[in-house]
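In: everything below, folded, please.
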Amino acid sequence: MVDLKEKLASYSIDLLNNKRVIGIGTGKTVRALIERIYQNKDKFIDKLFITSSIDSEIRLRDHGFNVISIYTGTRPEIYIDSFDHIFYLDQIDKSVMIKGGGGALFREKILATYSNYRVYIGESSKVVTNETIIRVPIEVLPFAQGYVMDYLKKKEISIKPRESDSKIGTIFSDNGNMILDIYINSDRNLCELDLELKRVTGVLETGIFCNNLIDKVIIANNEDEVKVVTREENT
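Out: Prediction:
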């Protein structure tokens, strides 16, 4: 069977060759990309990387690459990341993504917002075409958790703290904030929900990435096919 993460890494690495400052996201697919970058170390050793997570930063540093802090405010020329779900793939001007399954949604959105160009890579199984219940992560100030959960429950939004099989208790982001998950029907207007949630005092960011943060999407499937969808104004 085709290793889709490896295929996506191989296909997308060429997009980084002529860039000096590269933003790198988080997750298993991105880990495969980092390994592919390492296999081509001579081409990337003089480049600068900015990461959305400590995990990606450590992996790049361990391979001998130059990683600069997100605190510098340096804008990546390109940002590349994976995603959890994408809606309306064939209408990229309307596409919406859910990200943050690894808990790095706030830094991911910071880098996506301030990068010159945004590329996302993922498997075809993550393309949502039917109505379903989806999980959307939100990052919340720890001392506001109780208030936020109570407020959203009164709005009839299902919500619970993110937990892990390998850790007892709520998951915290690299920023020291709590990750909560809400569960909603996928036919809801997600971009309106993004704005609604961020108006709740204590909510810092959501894992909803609207089309203004999406320039190119690369999808791989088990038939060894790759589909690329690009915003026309950014080709």
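
In: only C-alpha atoms from now on, for both contacts and neighbour counts.
Out: Noted.

In: helices or strands up against the biggest helix by length in the chain?
Out: Ranked by residue count under DSSP state H, the longest helix found in the chain is helix 28-39. Packing partners of helix 28-39 (3 or more C-alpha pairs under 8 Å, 6 or more residues apart in numbering; DSSP states H and E): helix 4-12, helix 54-62.

In: deepest in the core, which of the ones you listed is it.
Out: Counting by mean count of other C-alpha atoms under 10 Å, helix 4-12 has the highest mean neighbour count of those, with a mean of 19.

In: packing partners for it?
Out: Right, helix 4-12 is packed against helix 28-39, strand 118-123, strand 216-220 by 3+ C-alpha pairs under 8 Å, 6+ apart.

In: one more, please, to line up against the first structure:
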Amino acid sequence: MSSPKTQEQLAQEKQLVAATAAGWVRDGMVLGLGTGSTAAPFIELLGQRVREEGLRIQATATSKASDELARRVGIPMVEPRRGLRFDLTVDGADELDTQLRLIKGGGGALLREKVIATASDYLLIVADSSKAVAQLGRFPLPLEVVPFALPWVMDAVAALGGAPIVRVNKLKPDELAQSDQGNLLVDCHFEAIADPQALAQQLQPIPGLVEHGLFLGLARAAVVVQGEAVQVLRPGLAAVAATTFADLP
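Out: Below you'll find the predicted structure:
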């Protein structure tokens, strides 16, 4: 069994997959910009193309942090509006399985991430090799919850075996973490999710649970590093080298 990769190696992988995805963006695209440690270098590299190549794009971000980064590197941003669709959204994931079912929301942006993913013609995931798993669930499943409903949501999730824990603000440990919408974040420790679709259906109707971090049937492809090569994974298909991939709209 190979030893776990170092943080430096994983950071290099993030840069590789981000650069690959940034190279696929075409003139005239309207983009959704993800959130997190792999989406950030993608945004930076995309801004570099805008500045140096004159790439003409517009974008909407899944978080305030990504929006600020995108504006800082020179990407023209558009506000949400009726009829707005994205040609391509590039985002990270906390876990992804062989069917490209995802757990997302470790950065607390799961609601906006799912809104933009659903409004996209193509969702492309960029992830380092540590995010690819045989079964979802080792990474705690995030939930976004209306503050008033928190006690009842916690009870309902505990009854499902989720061992919920309210997320604390990392910078201010005496405060609870909040999403950009002012909702609370709850991390559910299922350890293993045998049937993600069934769990999603159980979570969806809980009153006060605004959104869950299971992203099912949304990702069209994922760019990951396997071995030393950048590869593209798609649901039900064999992995292909990123250099041969030509499936984007």
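
In: as TSV, the helices and strands packed on helix 28-39 of the first structure with distance to Asn18 of the first structure would be great.
Out: As requested, these are exported to TSV (distance: least, C-alpha to C-alpha, whole Å):
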stretch	distance to Asn18 of the first structure
helix 4-12	13
helix 54-62	19
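
In: for Ile24 of the first structure, which of the ones you listed is the nearest?
Out: helix 54-62 (7.3 Å; C-alpha to C-alpha).

In: chain center to the next helix or strand after that closest one: distance?
Out: Sequence-wise, the next helix or strand downstream of helix 54-62 of the first structure (DSSP states H and E) is strand 66-67. Mean C-alpha position of strand 66-67 of the first structure versus that of the full chain (C-alpha atoms, centre = their mean, to the nearest Å) differs by 20 Å.

In: strand 66-67 of the first structure aligns to what range in the second structure?
Out: Aligning strand 66-67 of the first structure against the second structure (TM-score structural alignment) gives residues 76-77.

In: Pro147 of the second structure maps to what in the first structure?
Out: By TM-score structural alignment, Pro147 of the second structure lines up with Pro142.

In: contact partners for that match?
Out: 177-178 (C-alpha atoms under 8 Å, 6 or more residues apart in numbering).

In: then Cys210 of the first structure?
Out: Per C-alpha under 8 Å, 6+ apart, neighbours of Cys210 of the first structure: 94-97, 191.

In: buried among these? Make that a PyMOL selection.
Out: Here is the PyMOL command that selects only those of those that count as buried (16 or more other C-alpha atoms under 10 Å):
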select buried, resi 95+96+97
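
In: strands - which of the contacts of Cys210 of the first structure land there?
Out: Among those, the residues falling in strands (DSSP state E) are 96-97.

In: circling back: looking at the helices and strands packed on helix 28-39 of the first structure, which is nearest to Pro76 of the first structure?
Out: helix 54-62 (14.7 Å).

In: ok and the closest one relative to helix 28-39, angle-wise?
Out: Orientation of helix 54-62 of the first structure against helix 28-39 (axes from the mean of the first three to the mean of the last three C-alpha atoms, to 10 degrees) gives an angle of 10 degrees.

In: ok, average deviation of helix 54-62 of the first structure from the second structure?
Out: Taken over the aligned residues, the distance from helix 54-62 of the first structure to the second structure averages 0.7 Å (mean C-alpha distance after the TM-score superposition for the first structure).

In: for that helix, packing partners?
Out: Partner elements for helix 54-62 of the first structure (3+ C-alpha pairs under 8 Å, 6+ apart): helix 28-39, strand 66-67.

In: ok, now with 10 Å
Out: Where contact means 3 or more C-alpha pairs under 10 Å, 6 or more residues apart in numbering; DSSP states H and E, helix 54-62 of the first structure is packed against strand 21-24, helix 28-39, strand 48-51, strand 66-67.

In: who's in contact with the helix or strand that the second one is followed by?
Out: Read it as helix 28-39 of the first structure. Next along the chain after helix 28-39 of the first structure, taking DSSP H and E as the criterion, comes helix 41-44. Helix 41-44 of the first structure has contacts (C-alpha atoms under 10 Å, 6 or more residues apart in numbering) with 16-20, 22, 35, 37-38, 63-66.

In: swap in 8 Å and give it another go.
Out: 17, 37, 65.

In: ok so, going back, quick one: contacts of the match of strand 66-67 of the first structure?
Out: 57-60, 67, 70-71.

In: rerun at 10 Å
Out: 30-32, 47, 50, 56-61, 67-68, 70-71.

In: between the contacts of Cys210 of the first structure, which is nearest Tyr120 of the first structure?
Out: When these are compared against Tyr120 of the first structure (criterion: C-alpha to C-alpha), the nearest one is Met97, at 9.6 Å.

In: the closest one corresponds to which position in the second structure?
Out: That one, Met97 of the first structure, aligns with Leu102 by TM-score structural alignment.

In: now do Glu205 of the first structure
Out: Looks like Glu205 of the first structure aligns to Glu211 there (TM-score structural alignment).

In: tell me how many other residues surround its match.
Out: 22 (other C-alpha atoms under 10 Å).

In: excluding chain neighbours, what is closest to it?
Out: For Glu211 of the second structure, ignoring the flanking residues on the chain, the nearest one in space by C-alpha to C-alpha, 6 or more residues apart in numbering is Glu144 at 5.3 Å.

In: do the same with Asn116 of the first structure
Out: Using C-alpha to C-alpha, 6+ apart, the closest residue to Asn116 of the first structure is Glu77 (5.0 Å).

In: counting neighbours, what do you get for the one you found?
Out: 17.

In: okay but it is in contact with Gly23, surely?
Out: Yes: assessed by C-alpha atoms under 10 Å, Glu77 of the first structure is found in contact with Gly23 at 7.6 Å.

In: what's the overlap in contacts for the two?
Out: 16, 114-115, 117-118.

In: which one among the residues you listed gets closest to Val148 of the first structure?
Out: Set against Val148 of the first structure, the nearest of these by C-alpha to C-alpha is Tyr114 (27.8 Å).

In: contacts only, for that closest one.
Out: Contacts for Tyr114 of the first structure (C-alpha under 10 Å, 6+ apart) come out as 23, 73-79, 213.

In: next step: those residues restricted to strands.
Out: Reading strands off the contacts of Tyr114 of the first structure with DSSP E, I get 23, 78-79.

In: returning to that earlier point: quick one: the contacts of helix 41-44 of the first structure as a markdown table, columns for distance to Val228 of the first structure and neighbour count too.
Out: Below are the contacts of helix 41-44 of the first structure laid out as a markdown table (distance: C-alpha to C-alpha, whole Å; neighbours: other C-alpha atoms under 10 Å):
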| residue | distance to Val228 of the first structure | neighbour count |
| --- | --- | --- |
| Asn17 | 18 | 13 |
| Ile37 | 20 | 23 |
| Phe65 | 28 | 20 |
